[in-house]
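J.: Turn this into a structure:
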Amino acid sequence: MTQYSIITDLNRCVGCLACTVACKAANGVGVGSFWIKTLRVGPNPIEGGSGDWPDVEMYFLPIQCQHCADPECVKVCPTGASHKAADGTVQIDKSKCIGCQFCAMACPYGVRYLNETERVVEKCTLCEQKIAQGELPQCVAQCGARARYFGDLEQGLDSFVGAGKVSIAGDAGYDAVLSEFCTYGDIAKPYTDSDVHHLPNVGNDPSFLYILRNHEWKGEE
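T.: Next up, the predicted model:
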C-alpha cells in the first residue's frame, strides 16, 4: 500500500527557510499563513558539558502536515472533506469543507488553519499537483542543503529522491538541478534505527521521518 512521505535529514538542514518560501510560492499560501514552519531546537547543553558554547547543540526542525497513516483530522471531519487519498496523503476536498475547524483542533501538530477568505481549512497537500506529474514536492525540489527527500515508505528510505545529481558536472543551472534526481541512499551518511524519529504519535501514526545523528531528539516535546 503506497504511503508517500518526506525524510528530512536534520544533520543537513541549515534552517534557511527555502522550503517554507518555496511552498508559499508554489501553493499560493497567503500572508501570515504557513504550510511549513521551521523551528530552531536549542541551543541546548551537551550532556556532561559546561552548558556554555561550545558545549551546546542545536538543529532545525521543519514542521508540516505529517500525512498520517491513521489521521485524527479525518476521523473528526463531519463531511468527509478531509480524507486519505490512494497514495497515502491526507487531502482536503474544499467543495465539502464547511470551515468547522474540527480537523484543526484534532491535529496534534497545529498545522491546519482556516482560510478566512474562502472559509475552508488549508494545509500541506504534499504538492499533489506536482507529484501527480512525477515531480517533487516544491519544498524538496528547493532544498539547497539536500536535507529533504520524497518517496514511498513501502519502497524503503534509500529509494527516496531529492533534487540534483550527486555531483553536477557542466551545467549546474537551476533547470538542470531540478531535472535530475539523487536518492537518499546515494547521499546519506550512515545512520542507525535509533537515529530515525517521528513527531509525537497519539495513535495517528505520522508518516514523515526525521534523521538526526549525534544530537538529542527533542521532537517529542
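J.: going forward, measure contacts and count neighbours with C-alpha atoms only.
T.: Noted.
J.: Could you give me the buried positions within the helix or strand harbouring Lys37?
T.: Element membership of Lys37 [criterion: DSSP states H and E] is strand 36-45. Judged by neighbour count using 16 or more other C-alpha atoms under 10 Å, the buried positions of strand 36-45 are Ile36, Lys37, Thr38, Asn44, Pro45.
J.: same question, stretch 98-108
T.: Within stretch 98-108, the residues that qualify as buried are Gly99, Gln101, Phe102, Cys103, Ala104, Met105, Ala106, Cys107, Pro108, counting by 16+ other C-alpha under 10 Å.
J.: From what I see, Tyr149 and Cys139 are in contact.
T.: No - counting by C-alpha atoms under 8 Å, no contact exists between Tyr149 and Cys139, whose distance comes to 9.2 Å.
J.: what about those two, which has more around it?
T.: Taking neighbours as other C-alpha atoms under 10 Å, Tyr149 and Cys139 compare with Tyr149 leading, 28 against 25.
J.: Show the contacting residues for that one.
T.: Applying C-alpha atoms under 8 Å, 6 or more residues apart in numbering to Tyr149 gives the contacts Ile6, Ile7, Thr8, Val140, Phe160, Val161, Gly162, Thr183, Tyr184.
J.: Distance of it relative to Arg12?
T.: 12 Å (C-alpha to C-alpha, to the nearest Å).
J.: re the thing from before, please list the members of the buried residues of stretch 98-108 that lie in helices.
T.: Phe102, Cys103, Ala104, Met105, Ala106 (DSSP state H).
J.: ok so, going back, mind checking which of the contacts of Tyr149 are in helices?
T.: Val140, Tyr184.
J.: What is the nearest of the contacts of Tyr149 to Val76?
T.: Closest approach to Val76 among the contacts of Tyr149 (C-alpha to C-alpha): Ile6, at 24.8 Å.
J.: returning to that earlier point: same list (the ones in helices among the buried residues of stretch 98-108) but as CSV, adding distance to Ala18.
T.: Output for those, formatted as CSV (distance: C-alpha to C-alpha, whole Å):
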residue, distance to Ala18
Phe102, 30
Cys103, 27
Ala104, 25
Met105, 28
Ala106, 28
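J.: one more to line up against the first:
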Amino acid sequence: MSCSRRNFLTGAGAVIFTTGVATTAALSSRKTLANVEQDGNKLYGMVHDETACIGCTACTEACREVNNVPEGVSRLEIVRSEPMGEHPDVEYRFTRNSCQHCDNAPCVMVCPTGAAYKDEKTGIVDVHKEKCVGCGYCLLACPYQVRFFHPENGSADKCNFCRDTNLAQGKLPACVESCPTKALVFGDLNDPASEISKLLNNEIVYRDKLHLGTKPKLYKIPHQKGEVSS
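T.: Sure, this is the predicted structure:
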C-alpha cells in the first residue's frame, strides 16, 4: 500500500488516514548483499524483545540524558500491560512505543516544508528543525502517535536513533547501550551478517499497524503470554 499526501490532507489542513484493505504481515523486502555493496546505503532498524524487557525504563532515561530531551516529553515510552495471572503469580508485558522509522512514512508525506524527511542513506526518519513551522500535520498523520513539539525550540521532535549523538560518535543508540537485559538490538537491515538481520531470520516477530502500509522498521519479539496485537 502506498501512502500519499492526498491520503492525509484535504480541505484546509484536515488529516485523513486511509487504511484500505489490510495486507498480510510479512517482513520488509531487503536488498541483496550485491545491491548493498554497490550503493553503500544502510537501512537501520531495531528489535525490541518483549520477553527480555523488564520495564525498568533505563532506556528512556538514557535517551533523555544523551539527547537532552526536556522533562514533560519523551522520545520513547515503555508501555506496561494489564496484570496477567493471579496473585502472587502476576506478570506484566512491556512493549516499546517510539518512532517506527517507516519506509513509507506518513509524517514525511504530509509535511508542507520538507522538515520531516527520510534519509535515503540510512533509512532514518528525521526532522530539519530549522524548516519546521509547527503546523502539526506530522503529529496528526503519525499512526503511532510518537511525535511531539519540542518545548524549547517549538519544532516537531521524536526518536532519530540518536543520529546526532551516539551514532555520530560511532556508538549504538543510548537506549540499546543502557538496556540491562539486552532487550534491544539495533543494526543495518541491509547487511545479512548484522546481528539484527540474523535475529529476524531466527525469531518470530511482529510490527505494529503493519496493515497500514507504513513498513515500520521497529520489530518486536512477542511476549510469551497474552495476545499479540498489531
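J.: and in structure 2, which of the contacts of Tyr149 of structure 1 remain?
T.: Contacts conserved in structure 2 for the contacts of Tyr149 of structure 1, using both residues aligned by TM-score structural alignment, their matches' C-alpha atoms under 8 Å: Ile6, Ile7, Thr8, Val140, Phe160.
J.: Distance to Val21 of structure 1 and neighbour count added to those, as TSV?
T.: Below are these laid out as TSV (distance: C-alpha to C-alpha, whole Å; neighbours: other C-alpha atoms under 10 Å):
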residue	distance to Val21 of structure 1	neighbour count
Ile6	17	25
Ile7	19	24
Thr8	17	23
Val140	12	25
Phe160	22	23
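J.: Return the member of these nearest to Ile92 of structure 1.
T.: Ile6 (19.0 Å).
J.: Once you drop chain neighbours, what's closest to that closest one?
T.: In space, and not counting its chain neighbours, Ile6 of structure 1 is closest to Phe150: 4.6 Å by C-alpha to C-alpha, 6 or more residues apart in numbering.
J.: Is it correct that that neighbour falls within a strand?
T.: Yes - Phe150 of structure 1 forms part of a strand when assessed by DSSP: H, G, I helix; E, B strand; the rest coil.
J.: Just give me the match in structure 2 for it.
T.: Using TM-score structural alignment, the partner of Phe150 of structure 1 in structure 2 is Phe186.
J.: Test my guess that its match contacts His48.
T.: No - using C-alpha under 8 Å, Phe186 of structure 2 makes no contact with His48, being 9.0 Å away.
J.: coming back round to it: which one of the ones in helices among the buried residues of stretch 98-108 of structure 1 is nearest to Lys84 of structure 1?
T.: Using C-alpha to C-alpha, these come closest to Lys84 of structure 1 at Cys103, 13.3 Å.
J.: What does the closest one correspond to in structure 2?
T.: Under TM-score structural alignment, Cys103 of structure 1 pairs with Cys138 in structure 2.
J.: What of Ser207 of structure 1?
T.: Aligned by TM-score structural alignment, Ser207 of structure 1 pairs with Lys217 of structure 2.
J.: So for that match, what's the nearest residue that isn't a sequence neighbour?
T.: Gly45 (4.9 Å).
J.: do the same with Val120 of structure 1
T.: Here the residue nearest Val120 of structure 1, using C-alpha to C-alpha, 6+ apart, is Gly99, at 4.6 Å.
J.: show me what contacts that neighbour?
T.: Leu114, Arg119, Val120, Val121.
J.: Check which helix or strand the spatially most central residue of structure 2 maps to.
T.: The residue lying closest to the centre of structure 2 (C-alpha atoms, centre = their mean) is Gln100, at 2.0 Å. According to DSSP H and E, Gln100 of structure 2 maps onto no helix or strand at all.
J.: Which strand or helix spans the aligned residue in structure 1 for Glu65 of structure 2?
T.: Matched to structure 1 by TM-score structural alignment, Glu65 of structure 2 sits across from Ala25. Assigned by DSSP H and E, Ala25 of structure 1 belongs to helix 18-27.
J.: now for that helix, which elements pack on it?
T.: If contacts are counted by 3 or more C-alpha pairs under 8 Å, 6 or more residues apart in numbering; DSSP states H and E, helix 18-27 of structure 1 sits against strand 36-45, helix 138-141.
J.: okay, the buried residues of stretch 98-108 of structure 1 in TSV with distance to Val76 of structure 1 next?
T.: Below are these laid out as TSV (distance: C-alpha to C-alpha, whole Å):
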residue	distance to Val76 of structure 1
Gly99	13
Gln101	10
Phe102	6
Cys103	6
Ala104	10
Met105	9
Ala106	7
Cys107	10
Pro108	13
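J.: where along structure 1 do the helices fall?
T.: Using DSSP H, helices in structure 1 cover 18-27, 72-76, 102-106, 128-131, 138-141, 174-179, 184-187.
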